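Chemist: Have a look; sequence and predicted model below, questions after that.
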Amino acid sequence: MTTLQNKIDFAVILRVKNANPNGDPLNGNRPRTDYSNFGEMTDVSIKRKIRDRLLERWVAAGKADDGNMIFVQSDDRKADEYKSLRARAEAVLGKALGSDQTALLACSKWLDVRAFGQLFALKSNKKAGKKNDDGSDDEGDTGVSIGIRGPVTVQSAFSVEPIDITSTQITKSVSGEGDGTKRSSDTMGTKHRVDQGIYRFFGSMNPQLAEKTGFSDADAQALKAVLPKLFENDESSARPAGSMEVVKVIWWQHNCKSGQYSSAKVHRSLTVNPDGSYSIDSLDGLVPECLDGF
């Protein structure tokens, strides 16, 4: 399978209505905003959703050993029995984990490693507290970190205009002890939501880095297929079904590995309006493909 042959840029326009797209745990789980009150979704949260959709795609295909499994799985969507990333890596890679074959084998097994990269931080097998011959402490081998740099980058999403956040006080009462006949005391809580907003984020795929991980044109098409469905099967109390949707996916495929234009210039050609409509400036020789959300 050939690696990615053409540079790709993409953008996703999404709509939020009465939902918390990405809460900040250090700020009472309020929706993230920058200092100008523009809404924000981190690249980490977006890649989590991409991984979940890719994992669902792999499960639907029958869990074949075709190199499309996902390494970084969330606890509520695991498709195997492993309880940690280390356990998964040790089970799949075996004795090769930590060797010079780690990166090659990991990229051949897991699609998200080929796409986003991964850091394998391995602890030393030497026991702590060992002494040198002269009686000094032997720091020994502190372990090794094997870093894989992926060709796919995803930026954080930002709202097109400042957002309004509504906070609602709630009461919670749970009978967690005894036979359930005695009601526990009420506790107070707060839920936050973005009333409405249009967000957009950008991403790119680099063929030069794809050569290092084996990221292929087929892998790029897999990401293209899941982007319109980013929020399907992602419902929660903070994001009720239908409260978040992908409006459009804009896909620019260049005619060469280095790209006809810089990613900055391509991304800047897209203008998104507060109602979700958009316009794209013409770039000679680079025609965008516009996909509807699911």
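Modeler: Looks like it came in fine. Numbering: from 1, shown residues only.
Chemist: From here on, just use CA atoms for contacts and neighbour counts.
Modeler: OK.
Chemist: need the contact list for V272.
Modeler: By Cα atoms under 8 Å, 6 or more residues apart in numbering, the contact list for V272 reads 13, 160, 200, 278-279.
Chemist: how close does it get to G197?
Modeler: Using Cα to Cα, to the nearest Å, V272 is found at 12 Å from G197.
Chemist: ok, now S159?
Modeler: Distance, S159 to G197, using Cα to Cα: 6 Å.
Chemist: K123 now?
Modeler: If you measure K123 against G197 using Cα to Cα, the figure is 45 Å.
Chemist: which of the two has more neighbours?
Modeler: G197 (24 against 12; other Cα atoms under 10 Å).
Chemist: Can you tell me the element that one falls in?
Modeler: strand 187-205 (DSSP states H and E).
Chemist: Using the three-state scheme, assign the spatially most central residue of the chain.
Modeler: In the chain, the residue lying closest to the centroid (Cα atoms, centre = their mean) is K47, at 0.8 Å. Classification of K47 by DSSP: H, G, I helix; E, B strand; the rest coil places it in helix.
Chemist: distance of the closest residue to it other than its chain neighbours from V16?
Modeler: Excluding the flanking residues, the one nearest K47 by Cα to Cα, 6 or more residues apart in numbering is V154, at 7.4 Å. Distance, V154 to V16, using Cα to Cα: 19 Å.
Chemist: So for those two, which sits in the more crowded spot?
Modeler: Using other Cα under 10 Å as the criterion, V154 and V16 rank with V16 on top: 21 against 18.
Chemist: alright, now check it against this:
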Amino acid sequence: MSEAIKNRYDFVILFDVENGNPNGDPDAGNMPRVDQETGHGLVTDVCLKRKIRNYIEAIKEGVPGYRIYIKDDVPLAHHDQEACAHFGIEDIKKIKKDNPEIDKKIRDFMCSNFFDIRTFGAVMTTFVQGALNCGQVRGPVQLGFARSIDPILPQEITITRTAITTVQAAQAQKTTMGRKFIVPYALYKVEGYVSANLARKVTGFSEEDLELLWRAILSMFELDHSAARGNMATRELIVFRHESELGNAPAYRLFDRVHVSKKRKETPARSYQDYEVHVDTENLPEGVSCMRMS
């Protein structure tokens, strides 16, 4: 693996949705997630990580070291067994007695082969059940929940369905009614963190991985278009780079420098141009620099 990153990073992602459902809530009939107290829209960290994983898998298909551990319809134990086969492990519960260093070897094997373990970490149940310390890997990259800048008002759209499933249904009726939830427009903000300390000590997350992560964040919606999600796009990625491994300033002080406001408060926003984004780069803490990507 390449050398691990040496600098801490804190970042802000701005992305938007137009006439789509950015993240359905299964507890609410798949309507867009909403903070019930404030009315602001929410998108989970799991949803965003899934899009990043899918993008990496698509552009790095077949490239060693960039496989994806958490995939749809693929049991995690299937990947875990690859490590067992690589090290000739027959009894996972007894191997620690014969090989005290097996924890680190398995962890390094999984991190070197799977990009998402190297990035986000993972819980590998096979090794947890085998009482191996490598079963839980804490990744250096973490995301919070995305929250819309303004409250959202999801709309329920009724649609007609002309595709009839069965012969009996076709004889009874020609069309059926359906529904879909959309957000007419919303701009979301999410904050993230990259720990150089965890990259060095645990997963080996490298500069090449970091550049690929930035690329994935900027393009994660480009390979994820669907009728349900409408038009979604990453509008800007704002990155604060620390000169040191542990950081030169608290993350919240840097995030407070990102200001997003609506140009005309009296009318609903319907495009990214209805907002103004300002990043206060004056008198940044010593050892911190800022770059903006779009």
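Modeler: Now that the structure is in, tell me what you want to look at. These figures come from a predicted structure and were not determined experimentally.
Chemist: rewinding a little: list the buried residues for the strand holding G197 of structure 1?
Modeler: 191-194, 196-205 (16 or more other Cα atoms under 10 Å).
Chemist: Check the mean deviation of it from structure 2.
Modeler: Here the mean offset of strand 187-205 of structure 1 against structure 2 after fitting is 1.3 Å, by mean Cα distance after the TM-score superposition for structure 1.
Chemist: Show me what the next helix or strand after that strand is packed up against.
Modeler: Later in the chain than strand 187-205 of structure 1, the nearest helix or strand by DSSP H and E is helix 207-213. Judged by 3 or more Cα pairs under 8 Å, 6 or more residues apart in numbering; DSSP states H and E, helix 207-213 of structure 1 is in contact with helix 102-109, helix 111-116, strand 144-149.
Chemist: what range in structure 2 does the second one sit on?
Modeler: Under TM-score structural alignment, the match for helix 111-116 of structure 1 in structure 2 covers residues 115-120.
Chemist: By how much does that stretch deviate from structure 1 on average?
Modeler: Stretch 115-120 of structure 2, aligned to structure 1 and superposed, deviates on average by 0.6 Å (mean Cα distance after the TM-score superposition for structure 1).
Chemist: how far is that stretch from where the chain is centred?
Modeler: 11 Å (Cα atoms, centre = their mean, to the nearest Å).
Chemist: M232 of structure 2 belongs to a strand, doesn't it?
Modeler: Yes: the assignment for M232 of structure 2, made by three-state DSSP, places it in a strand.
Chemist: what do we get in structure 1 for it?
Modeler: Residue correspondence to structure 1 (TM-score structural alignment): M232 of structure 2 is matched to M244.
Chemist: so who does the closest residue to its match other than its chain neighbours touch?
Modeler: Closest residue to M244 of structure 1 apart from its sequence neighbours, by Cα to Cα, 6+ apart: V16 at 4.8 Å. For V16 of structure 1, the contact set (Cα under 8 Å, 6+ apart) comprises 194-199, 243-245.
Chemist: Same list (these) but as JSON lines, adding distance to N22 of structure 1.
Modeler: Formatted as JSON lines, the contacts of V16 of structure 1 follow (distance: Cα to Cα, whole Å):
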{"residue": "V194", "distance to N22 of structure 1": "10"}
{"residue": "D195", "distance to N22 of structure 1": "14"}
{"residue": "Q196", "distance to N22 of structure 1": "14"}
{"residue": "G197", "distance to N22 of structure 1": "13"}
{"residue": "I198", "distance to N22 of structure 1": "14"}
{"residue": "Y199", "distance to N22 of structure 1": "12"}
{"residue": "S243", "distance to N22 of structure 1": "13"}
{"residue": "M244", "distance to N22 of structure 1": "11"}
{"residue": "E245", "distance to N22 of structure 1": "14"}
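Chemist: can you pull out the helices in structure 2?
Modeler: In structure 2, the helices defined using DSSP state H lie at 45-59, 76-86, 95-98, 102-113, 115-120, 125-129, 167-172, 196-198, 207-219, 251-255.
Chemist: Of these, which stretch is the most buried?
Modeler: Ranked by mean neighbour count, the helices of structure 2 are led by helix 115-120 with a mean of 25 (mean count of other Cα atoms under 10 Å).
Chemist: Which residue comes closest to K60 of structure 2 once chain neighbours are left out?
Modeler: Spatially, and ignoring its direct neighbours in sequence, K60 of structure 2 is nearest to Y66 (6.2 Å; Cα to Cα, 6+ apart).
Chemist: That neighbour -> structure 1?
Modeler: Mapped onto structure 1 by TM-score structural alignment, Y66 of structure 2 lines up with N68.
Chemist: Kindly provide the distance from the residue nearest to M244 of structure 1 to R183 of structure 1.
Modeler: V16 of structure 1 is 37 Å from R183 of structure 1, by Cα to Cα.
Chemist: Kindly report the same for L97 of structure 1.
Modeler: Distance from L97 of structure 1 to R183 of structure 1, counting by Cα to Cα: 52 Å.
Chemist: Tell me, how many residues neighbour H225 of structure 2?
Modeler: H225 of structure 2 has 13 nearby residues by other Cα under 10 Å.
Chemist: Please apply the same query to V152 of structure 1.
Modeler: Neighbour count of V152 of structure 1, defined by other Cα under 10 Å: 23.
Chemist: so what's the alignment partner in structure 2 of N233 of structure 1 up against?
Modeler: N233 of structure 1 maps onto L223 in structure 2 when the alignment is built from TM-score structural alignment. Residues in contact with L223 of structure 2 (Cα under 8 Å, 6+ apart) are Y55.
Chemist: ok, now which ones touch the counterpart of L254 of structure 2 in structure 1?
Modeler: Using TM-score structural alignment, the equivalent of L254 of structure 2 in structure 1 is V266. The contact partners of V266 of structure 1, taken as Cα under 8 Å, 6+ apart, are 9, 283.
Chemist: Repeat that for the one 3 residues further on.
Modeler: By Cα under 8 Å, 6+ apart, S269 of structure 1 lies in contact with 280-283.
Chemist: mapped onto structure 2, which of those residues hold?
Modeler: Retained in structure 2 (both residues aligned by TM-score structural alignment, their matches' Cα atoms under 8 Å) from the contacts of S269 of structure 1: 280-282.
Chemist: most neighbours, which of those residues?
Modeler: Neighbour max across the kept ones among the contacts of S269 of structure 1 (other Cα under 10 Å) = I280, 15 neighbours.
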